[in-house]
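**Student:** The sequence and its predicted three-dimensional model are supplied below.
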Amino acid sequence: MDHLVHVSVVRYPIGEHPPVGQVTRILGSDAEAAADTDIVCCKHDLSQRFNEEIEKTASELPMTFDPQSGEKRADWRDVLTFTFTEDTQRDSLSFIETAFTLERTEENDWQFAVHISDIAHYIQAESLLDKIARKRGTTVYLGEKVLSMLPEMVTKCYSLKPDQDFLTISVIMTFDKNGQLLEYTIEPTVIKVDHQLTYPEVQSILGSLDQVPKKQQPLADKLKDLFFTLSPLVKAQRLQRGGFELQLEPRSPYQDEGRVGTLIASSRTPIRSLLTELVVLANKSVANHLRALGVPGIYCTQPEPDWEELEDLLKLAQNLGLEVSLESEEEITPQDYYNLTQMLGKSPHVHVLNYLLHETLKSSKYNSHPGSHFGLAYDDCYTHCVSPGKRYVDLLIQRVLKLVFSEGRDRRTKQTKTGVNLFSSSCHGNINWNVLPPNRQEELEETFHFLVTYLNDREKTAEEAEKDLEGLQKAEKMKERTGKVFKGLITGVQSYGFFVEIEDLLVEGLVHVSSLKDDWYEYRSRHGCLVGRKNHIAYRLGDEVEVEVKSVDYYRQQIDLVTVGGGSTINNGN
């Protein structure tokens, strides 16, 4: 009997000797009988659980706040503090690592703080928990299943819950009335969360500000200032310097800009999108600070897209009647993408066009040297620091900051009377000495240089696994619709057939040229179309067609379609 199994290779083929493998798990009688998450985990060798030793080590971590550990930290416990989460009912997914405060300064500027759970305080370098976190590299989101970087006990203990004291690392940013970042401070803190809110709850409060109970009025005022004033101002500043965003729904509500590669404006959770503006700025501030101090760091970079990746999309948009072009094919800029999003927004097919535009972006990469990030329109540096319990890079960055706090030299020599404030952006441009001790500097540089390749591989694996799950789920969805007819848009044409995006479902399938029985079709690459020799019917980029779902290969995620109607008529075969 045929079964789908996971096999561990014991010996690879040598000469005439075939490979030898050992069955480690029976997934099902066939691909469709197996759980999609199990298939993905086996394919990408993702562990779904932690061993007993790791779980035991996690259970031995301090469960309660130690007042002594907060003595040398700035105390923010009396400041109104709030957190945001997707859904309070899904506890396994709600590891809350960031809390927020918003205040007015004496100069009437905005002071917005991102308080990040101090995971590095509890997970020491080279400890067992650190090694498993490094091995996993990142948290992977497979639908309802979350493959955490750290055991659940860690996330339960150090998730920022209401009415408890927590150790945090805070990025405290000051903005003027126009949303321009003036300065920032990064320091160890102690906080207490006053309110844990879901995004729908925030939306509800903001939608009925005149009906807020008196007890909730201070919170409502903060939310109003944050989402109606500060966040929109910061967003306007970003767009003014050439940034862009895509109108998309994320594959997972728990993904941030790291794996998505740019900022997205979700119609379902606009509040989340606005908050992301400020969280990204906190990441950027930390990157600027590491660079200004001259200490080792891991930076997140993203190269510009390739012209070849954009060419078909531009042809598609032009065939849909949109006047789109780039200033230069030699150098693609974020401003080009902003202009494209404005033009694509005029099309009734904007949803699928934005989806295809997102596909042209390259994956972000980690680097031990600062570099540009195309999707966020940063030309100098960017990093990740707000998710130290979900992403190993963030944990490493947190450790670097803590080293600066504890061992950083704030002056050139001991004889120098006054030093700089290493916690503040005010020190930038005033440091001409090594902030960290030479042995620490060298150790971190070597570690980061070695780790970036591995961590890039882990991120790539996570990204591929998440896409694989999405592909399997789409295949399963379409198998149930075999024989049904849908309207779609031709999004790609090759000599062997053309790809059709079923817009309502955001599912792509292939119409193979062999299924076009009414004529012999020639491929014209310059025009991006298939043309019938006799009937002069063409299938070109941007054509709307009706297709029937012919067959679905679930495991290979292949959806075969046949045309029912549509296409274009070309006079005289031209």
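**Tutor:** Arrived safely, thanks for sending.
**Student:** okay, CA-based contacts and neighbour counts for the rest of this
**Tutor:** Fine.
**Student:** Can you tell me the closest non-neighbouring residue to Val279?
**Tutor:** Val114 (7.2 Å; CA to CA, 6 or more residues apart in numbering).
**Student:** three-state assignment of that neighbour?
**Tutor:** With DSSP: H, G, I helix; E, B strand; the rest coil as the basis, Val114 sits in strand.
**Student:** give the contact list for it.
**Tutor:** Applying CA atoms under 8 Å, 6 or more residues apart in numbering, we find Val114 in contact with 98-101, 170-172, 279, 282.
**Student:** Give me the distance between it and Asp221.
**Tutor:** 18 Å (CA to CA, to the nearest Å).
**Student:** before we move on, what about Gly143?
**Tutor:** For Gly143, the distance to Asp221 - CA to CA - is 35 Å.
**Student:** do the same with Glu257
**Tutor:** Applying CA to CA to Glu257 and Asp221 gives a distance of 28 Å.
**Student:** Might you quantify the distance of stretch 500-509 from its chain's geometric centre?
**Tutor:** Chain-centre distance of stretch 500-509: 23 Å, with CA atoms, centre = their mean, to the nearest Å.
**Student:** cool, stretch 224-243 as well?
**Tutor:** With CA atoms, centre = their mean, you get 20 Å for stretch 224-243.
**Student:** For it, which outside residues touch it?
**Tutor:** Contacts for stretch 224-243 (CA under 8 Å, 6+ apart): 102, 110, 178-180, 206, 244, 271, 274-275, 277-278, 334-335, 338, 375-377.
**Student:** and with 7 Å instead?
**Tutor:** Residues from elsewhere that reach stretch 224-243, judged by CA atoms under 7 Å, 6 or more residues apart in numbering: 178-180, 206, 274-275, 277-278, 334-335, 338, 376-377.
**Student:** Over to stretch 145-155?
**Tutor:** So stretch 145-155 is in contact with 48, 50, 55, 58-59, 93, 95, 133, 136-141, 389-390, going by CA under 7 Å, 6+ apart.
**Student:** What residues sit buried inside it?
**Tutor:** 147-155 (16 or more other CA atoms under 10 Å).
**Student:** One more: stretch 557-571?
**Tutor:** In stretch 557-571, counting by 16+ other CA under 10 Å, buried: 557-563, 566-567.
**Student:** try this one side by side with the last:
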Amino acid sequence: MDKTERRILNILKRRGGQRLSLQEIQRRFTTGRERKAVLKQLARLVSRGKVTKDADGKFSITSAKKRLVGRFEPTNERFGFVIPVSPETNDIYVPAQRWGGAIDGDIVEVAFTKRRGGRTTGQIVRIVKRTRHELAGKVLKRREGMFLVPLSAKVFHEVVVVNNEAGPVEDGLVVNAVIDKIDDRLNRINVSIVEVWGKPDDPEVLCRIVIARFNIPTVFSDEALDEARRVPRTITESDLRGRADLRSLVTFTIDGEQAKDFDDAVSIERRDGGFRLWVHIADVSHYVAEGSALDKDAYERANSVYFPGSVIPMLPFELSNEICSLKPNEDRLAMSVQMDLDKRGEVCASKMFKSVIRSNARLTYTEVGSLLEQHRKGKDVSEDTPGFAQYLYDMDDAAQLLTKARMSRGSLDFDLPDPVIILDLQGKPEDIVREERNPAHRLIEEFMIAANEAVASYLTVNGCKCAYRVHEPPDDESLIGLSQTLKSVGMKVSFAGGDLSNKFQQLIQRVRGKRIERLVSYLILRALKIAKYSPENIGHFGLASSCYAHFTSPIRRYPDLMVHRFLKQQLKGKSKGKVKMTNEALKEATHHCSVRERAAMGAERKIVKMRQAQFMADRVGERFTGIISGLTARGFFVELDQFFVEGFVPLVSLSDDRYSFSEEKQCITGEKTGRRFRMGDAVKVRVRSVQVPLGRIDFKLIDAST
């Protein structure tokens, strides 16, 4: 080790973890030559992980903690998380000033420790790889030069345009730029503009921002498109070999009005004391061979991504909307799950097989939901779905049995609707409403859960590989924190002893329809872990299922496609048509799919936020009523009554007092007045400002007496 390196380490060790700037370290050296060498040796020590450099350019000795490599994801709250490469490890919390110069998406090495209270906290000690090479942003022209307001990444550096290769660009337009240099010391990023995208409220520009932000692949390879074009458009006699012919069985699909890819269909027979139910899933694996170009592109995407009015599909439309889509009155290849239900809603027998089906009708959630709601009220509206009404009534009865059985074992059921963006002919939002769930949604949901469980159990019993959908129970620290917070809002709950999932379910039922329901649901969701894919079966806590996998959507989810292949292998016999995937490859694939699912969900949430902001942009200054839907240290969120839109009230905008947030009590309180804000409180607000590309809506509280 170099003499200067040893001195630097001794200086930092003697400071007991205190951070020092470059100048503070250099002052401890006497000659100009030594001081010049300090910068070079510090860089070497940081690259080797012996010294940590924080985002503000200060240095400290790296403590002897555990380390791992992962992807860095900052938040708007100026803290971040490292998402480990290893699927067995939970996310690492990284507070502000411990980012070590990392930006959104970087692959980093983090030193971490688990503190009291259960939170694993870390410090980024090395940037392994810069993954973000481009940055989309809004042009900001100043006297001293041109800058970008980052939109495609959570970046807190100043972004300076040093070169413009796209020609003249107007202030306020959205552009795409190449990152030339990241200067952590100056907290600055130098970029070169390479493409002008357009105005920040243009729907296409908003999509491009989100696609760039979450790194969503949008272009299929030429090889994959060529394979898709060569897929036959009709079924041949050779396709039918070894398949059960179910074309005479009354079968139909139930989907949303705008759906174009129908990957599941259902059939039913009422039997003495129960039902025989069939769930038919498009046989995508028949057309997408393992290791093919189509397979590689599908794997990279891992899922379809749904935006208001458009979709980025996992498979080319030639497959997803054509030969793999279970269209009415057309023969289609399927993988069918046959299940016998007893009068308690338990699946007492099941079998899986390859099939050919012919859907009799394409039904929608709206028409089926309306029929079932009227039937439950004793009204006959069977003429709305001629020929299918009795089948739908039987399905509704079966679904209610399945729901009752699932809930009796402790499955969780949150009533948290999603926003639906209604677009006009120009693609602009004209209304935003709550997603309505009716009996038809529940019917399909229950049938798909039952099929997923049946397939997962079959593969497990037969010792086959499987890409399980797993959901771990909350850890003890989370349960203690949840119990304490609930106690502070007047609810005494003990999670000790007994069945935990049943305790959670009883808690949800206890607050159903009450003002406190949203708060309790939020607190429970915060205590729960994130569901993911895994080669190991550890059960699914949220569904109270001991064995679960995703099987029912192979058109839009890659894990389902893997499960289809494993199922086919078992049905054939392990010696025939063996799936090539090794145990290590399966482990990597399930982790990859979990990561891409997270990106897709982030993209879908972000575009909805942008569209909500776009909808409210013409309503700045208008007044609305709403309820408080979320609390943070910086302020509170308000969900409007008139539109399903959420905005933010910053605490700094409340001028009548100084307010502080108590996470334990889940309230914001004024120091002098004692005025409190809690989730569920009714308030009146005025739209203060809107930033469409950021998906941000700011409100100002206008009713001080609320």
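**Tutor:** Yes, it's here. Here the structure is a predicted model, which is why all the values come from computation and not from measurement.
**Student:** which residue in structure 2 lines up with the residue nearest to Val279 of structure 1?
**Tutor:** Taking TM-score structural alignment, Val114 of structure 1 has Val279 as its aligned residue in structure 2.
**Student:** Pull the number of nearby residues for the counterpart of Arg241 of structure 2 in structure 1.
**Tutor:** Arg241 of structure 2 maps onto Glu71 in structure 1, with residues paired by TM-score structural alignment. For Glu71 of structure 1, the count of nearby residues is 11 (other CA atoms under 10 Å).
**Student:** For Phe65 of structure 1, see how far away Glu71 of structure 1 is.
**Tutor:** 12 Å.
**Student:** do Ile172 of structure 1 as well
**Tutor:** 23 Å.
**Student:** Which one's more surrounded, Glu257 and Asp221 of structure 1?
**Tutor:** Applying other CA under 10 Å to Glu257 of structure 1 and Asp221 shows that Glu257 carries more neighbours, namely 18 against 14.
**Student:** Ile172 and Phe65 of structure 1: who's more crowded?
**Tutor:** Ile172 (21 against 14).
**Student:** wait, is Ile538 of structure 2 part of a helix?
**Tutor:** No - assessed with three-state DSSP, Ile538 of structure 2 is coil; it does not lie in a helix.
**Student:** Now do the same for it: its match in structure 1.
**Tutor:** Checking TM-score structural alignment: Ile538 of structure 2 goes with Gly371.
**Student:** pretty sure its match is touching Tyr378, no?
**Tutor:** No - here Gly371 of structure 1 lies out of contact with Tyr378, judged by CA atoms under 7 Å, at a distance of 8.5 Å.
**Student:** Neighbours of Lys66 of structure 2, how many?
**Tutor:** Lys66 of structure 2, neighbours per other CA under 10 Å, totals 11.
**Student:** What does Lys550 of structure 1 correspond to in structure 2?
**Tutor:** By TM-score structural alignment, Lys550 of structure 1 lines up with Arg688.
**Student:** Then Pro388 of structure 1?
**Tutor:** Checking with TM-score structural alignment, Pro388 of structure 1 has Pro554 as its match.
**Student:** what helix or strand is its match on?
**Tutor:** Assigned by DSSP states H and E, Pro554 of structure 2 belongs to neither a helix nor a strand.
**Student:** Let me see the contact set for it.
**Tutor:** Contacts of Pro554 of structure 2 (CA under 7 Å, 6+ apart): 284, 560-561.
**Student:** again, only using 10 Å
**Tutor:** Residues near Pro554 of structure 2 by CA atoms under 10 Å, 6 or more residues apart in numbering: 263-264, 281-285, 303, 314-315, 320, 324, 560-564.
**Student:** could you check the distance from it over to Met314 of structure 2?
**Tutor:** From Pro554 of structure 2 to Met314 of structure 2 the distance is 9 Å (CA to CA).
**Student:** same deal with Leu482 of structure 2?
**Tutor:** Leu482 of structure 2 is 38 Å from Met314 of structure 2, where distance means CA to CA.
**Student:** what does Thr385 of structure 2 give?
**Tutor:** Distance from Thr385 of structure 2 to Met314 of structure 2, by CA to CA: 32 Å.
**Student:** go on, Thr4 of structure 2?
**Tutor:** Distance from Thr4 of structure 2 to Met314 of structure 2, by CA to CA: 54 Å.
**Student:** now swap in Asp263 of structure 2 and tell me
**Tutor:** 13 Å.
**Student:** Need the overlap of contacts for the two.
**Tutor:** Residues touching both Asp263 of structure 2 and Met314 (CA under 10 Å, 6+ apart): 320, 554-556.
**Student:** mind giving me CSV with the residues you listed and columns for distance to Glu109 of structure 2?
**Tutor:** Shown next, in CSV, are the shared contacts of Asp263 and Met314 of structure 2 (distance: CA to CA, whole Å):
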residue, distance to Glu109 of structure 2
Ser320, 39
Pro554, 35
Ile555, 36
Arg556, 33
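**Student:** Which residue is the nearest non-sequential neighbour of whichever residue in structure 1 pairs up with Leu225 of structure 2?
**Tutor:** In structure 1, the residue paired with Leu225 of structure 2 is Glu55, using TM-score structural alignment. Once flanking residues are discounted, Glu55 of structure 1 sits nearest to Pro151: 6.5 Å by CA to CA, 6+ apart.
**Student:** Mind listing what's buried along stretch 276-294 of structure 1?
**Tutor:** 276-291, 293-294.
**Student:** Residue range in structure 2 corresponding to that stretch, please.
**Tutor:** The aligned range for stretch 276-294 of structure 1 is 445-463, by TM-score structural alignment.
**Student:** How far off centre is the matching stretch?
**Tutor:** On CA atoms, centre = their mean, the centre of stretch 445-463 of structure 2 falls 23 Å from that of its chain.
**Student:** Sketch out the strands for the stretch 151-300 of structure 2, chain order is fine.
**Tutor:** 158-164, 174-183, 188-198, 244-245, 252-255, 264-271, 274-282 (DSSP state E, counting those that start in this stretch).
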